[in-house]
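Colleague: Got a predicted structure here, sequence first:
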Amino acid sequence: MMEHFFTCPYCWEQISMVLDSSEEESEYIEDCEVCCRPIELFFKFSGDRLVYFEARRMEGI
């Protein structure tokens, strides 16, 4: 598990979340804790190292 900070693609606030490094790749939707809009999250680990992270707007929202 590791804490990762990123910027909300809607309100531009910095968000913190805990990522599970036991999942090599993960894709899911989580609401911004500030503006409550849905964010598509994609991330990939290599061992315990985060090698890719993307947070993007949901299409049509």
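Modeller: Now that the structure is in, tell me what you want to look at. Because the structure is a prediction, the values reported are computed rather than measured.
Colleague: going forward, measure contacts and count neighbours with C-alpha atoms only.
Modeller: Will do.
Colleague: Helix or strand: which one has the spatially closest residue to Arg57 that is not a sequence neighbour?
Modeller: The shortest distance from Arg57 to any non-neighbouring residue, by CA to CA, 6 or more residues apart in numbering, is to Ile39 (5.3 Å). Secondary structure from DSSP states H and E places Ile39 in strand 38-46.
Colleague: Next one for the comparison:
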Amino acid sequence: MTYSLQTKSIQCPYCGEQIEVIVDCSVNNQEYVEDCSVCCKPIIFSVASFQGEVVSIEAHTEDE
């Protein structure tokens, strides 16, 4: 199995800080939860990938 990892910079929807996340681009559409490395609150990520590249990444709070 080939893994295609990319580092992406996003803005935390809670504290507003820029953080870097690592995305597995071998999965076309995925949703997962990862804690902010600054404020430690859970961010819900929705990621779309195509042919090993991130097409879109959205980060939102649990309330959205």
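Modeller: Thanks, I have the structure now. From a predicted model like this one, the values you see are computed outputs, not experimental measurements.
Colleague: What lines up with the residue nearest to Arg57 of structure 1 in structure 2?
Modeller: Under the alignment defined by TM-score structural alignment, Ile39 of structure 1 is paired with Ile43 of structure 2.
Colleague: That match touches Cys15, doesn't it?
Modeller: No. If you go by CA atoms under 8 Å, Ile43 of structure 2 and Cys15 don't touch, sitting 10.8 Å apart.
Colleague: Of those two, give the one with the bigger neighbour count.
Modeller: Set Ile43 of structure 2 next to Cys15 and count neighbours by other CA atoms under 10 Å: Ile43 wins out with 19 against 12.
Colleague: Could you check how far that one is from Glu58 of structure 2?
Modeller: Look at Ile43 of structure 2 and Glu58 of structure 2: by CA to CA, to the nearest Å, they are 10 Å apart.
Colleague: and the residue positioned nearest the centre of structure 1, what does it touch?
Modeller: Centroid-nearest residue in structure 1: Leu41, 4.1 Å away (criterion: CA atoms, centre = their mean). Going by CA atoms under 8 Å, 6 or more residues apart in numbering, Leu41 of structure 1 touches 26-30, 53-56.
Colleague: let's see 6 Å
Modeller: Counting by CA atoms under 6 Å, 6 or more residues apart in numbering, Leu41 of structure 1 makes contact with 27-29, 54-55.
Colleague: Mind checking which of those are buried?
Modeller: Among the contacts of Leu41 of structure 1, those classed as buried by 16 or more other CA atoms under 10 Å are Ala55.
Colleague: Name the nearest of the contacts of Leu41 of structure 1 relative to Thr7 of structure 1.
Modeller: The shortest gap between Thr7 of structure 1 and any of the contacts of Leu41 of structure 1 belongs to Ala55, at 7.8 Å (CA to CA).
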